[in-house]
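Asks: The following block contains a protein sequence and its predicted model.
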Amino acid sequence: MTAAVRLEPFRWWHIDEALPIEADLFGAEQWSPAMFWNELANGHHYRVATDADGTVLGYAGLAGAPPDEVWVQNIAVRRDVQRRGVGRALLEELLAEAARREARSTLLEVAVDNVAAQRLYAMYGFEPIGVRRGYYQPSNTDALVMQRDAEPTGDGPHHHG
């Protein structure tokens, strides 16, 4: 990743730049402006990756699921800057937020045919735990559910069985 990429809070004014990325990556399954507004209104943890000029390169979001889980809502990177570390930086930011929240598990859904994303998640300790049939509509694509458990904190004995 180049040093010029910055992560900052996702604000309402980023929605207009996020929408074309959504449309390109997710087609008919793209989020609407209202869905983004709802995520922001609910106080979910969203970040944008921008270049030196402030242009949005990608975005990602995390939502809490009490008592001790968090869900990656989305990670999206503009096609022309993929495979340059932007998605990795966004994922690392979400995992850092999960740790700040002391989440025991971080979960996500990823399309079964998105092998590149699955590989990235596996590199960060996510493991497949199930499939949601026909999750993505209208394409009826299945979603692979992946989970990453928190690292032991070293605050006491941990037994692995």
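Replies: Arrived safely, thanks for sending. Numbers count the residues shown, from 1 in each chain.
Asks: can we go C-alpha only for contacts and neighbour counts from here?
Replies: OK.
Asks: And for stretch 129-146, what's in contact with it?
Replies: Around stretch 129-146, the neighbours that count as contacts under CA atoms under 8 Å, 6 or more residues apart in numbering are A28, E29, L107, L108, E109, V110, A111, V112, F126, E127, P128, Q147.
Asks: hmm, who's touching stretch 99-110?
Replies: 68-73, 95, 98, 117-118, 126, 143-150.
Asks: Second structure follows, compare the two:
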Amino acid sequence: MNSVVSQLPHDPVIRKMRESDLRHVILIEREIFLFPWSLENFADSIRAGYLCSVMEASNTLLGYSILLLGPDEAHVLTLGISAQWQKKGLGEKMLRYLIQQSGENHAKSVLLDVRESNHGAARLYRQLGFKQIATRKGYYPAMCGREDALVMRLML
């Protein structure tokens, strides 16, 4: 891969997801997840008024997230960074944004689920202060059946 292409874009911004973003969002989703959300899942999240965000730089969509804000807690429903931009701090930047938005909307905690096998994501969540509070048995579809989800919470 050309080193110029893989250089981190300057000043990625996080903004509200628009329906016009969905064709790019779904391409990233299908690229990074074996069992991706459908385009309709994302469209429904926008219509439901969830905090749907994208990260972009130089007119390139780098990642996205969906946060459900409840009265006292927020729940990260999904967060994805394009494969070519992973391991460059963008997932952490997006998660910090979601934590900030949760606090600004009076949440007392942020919840998320992560595949038991997704050690890199779980490590990032722990570094940011999330603690495992439960396990959801067989929560995720997997190639050979189902996979457990770690339920993690950050107290704000």
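Replies: Looks like it arrived, so ask away. Everything numeric here is computed off the predicted structure, so don't read it as measured data.
Asks: Can you pull the TM-score for these?
Replies: Between these two chains, after superposing, the TM-score reads 0.89 (TM-score structural alignment, normalised by the length of structure 2); 147 aligned residues with a CA RMSD of 1.3 Å.
Asks: Tell me the buried residues within the contacts of stretch 99-110 of structure 1.
Replies: 69-73, 95, 98, 117-118, 126, 143-148, 150 (16 or more other CA atoms under 10 Å).
Asks: So which of the residues you listed belong to helices?
Replies: Using DSSP state H, the members of those that fall within helices are L95, A98, A117, Q118.
Asks: Just the closest of those to R78 of structure 1, please.
Replies: Closest approach to R78 of structure 1 among those (CA to CA): A117, at 13.7 Å.
Asks: Looking for the alignment partner of P33 of structure 1 in structure 2.
Replies: Correspondence of P33 of structure 1 to structure 2, assessed by TM-score structural alignment: L39.
Asks: Now name the helix or strand holding the closest residue to that match other than its chain neighbours.
Replies: Distances taken as CA to CA, 6 or more residues apart in numbering put I26 closest to L39 of structure 2, at 6.0 Å, once the chain neighbours are dropped. Following DSSP states H and E, one finds I26 of structure 2 within helix 22-32.
Asks: helix or strand right after that helix?
Replies: Going down the chain from helix 22-32 of structure 2, the next helix or strand is helix 39-47, by DSSP H and E.
Asks: what about the helix or strand following that following helix, how far off from structure 1?
Replies: Following helix 39-47 of structure 2 in sequence order, the next helix or strand is strand 51-57 (DSSP H and E). Following superposition, strand 51-57 of structure 2 is found to deviate from structure 1 by 1.0 Å on average (mean CA distance after the TM-score superposition for structure 1).
Asks: now for R115 of structure 2: what does it line up with in structure 1?
Replies: So R115 of structure 2 corresponds to A111, using TM-score structural alignment.
Asks: Matching the residue nearest to L39 of structure 2 against structure 1, which residue comes up?
Replies: So, by TM-score structural alignment, I26 of structure 2 is matched to L19.
Asks: rewinding a little: could you give the number of residues near the residue nearest to L39 of structure 2?
Replies: 19 (other CA atoms under 10 Å).
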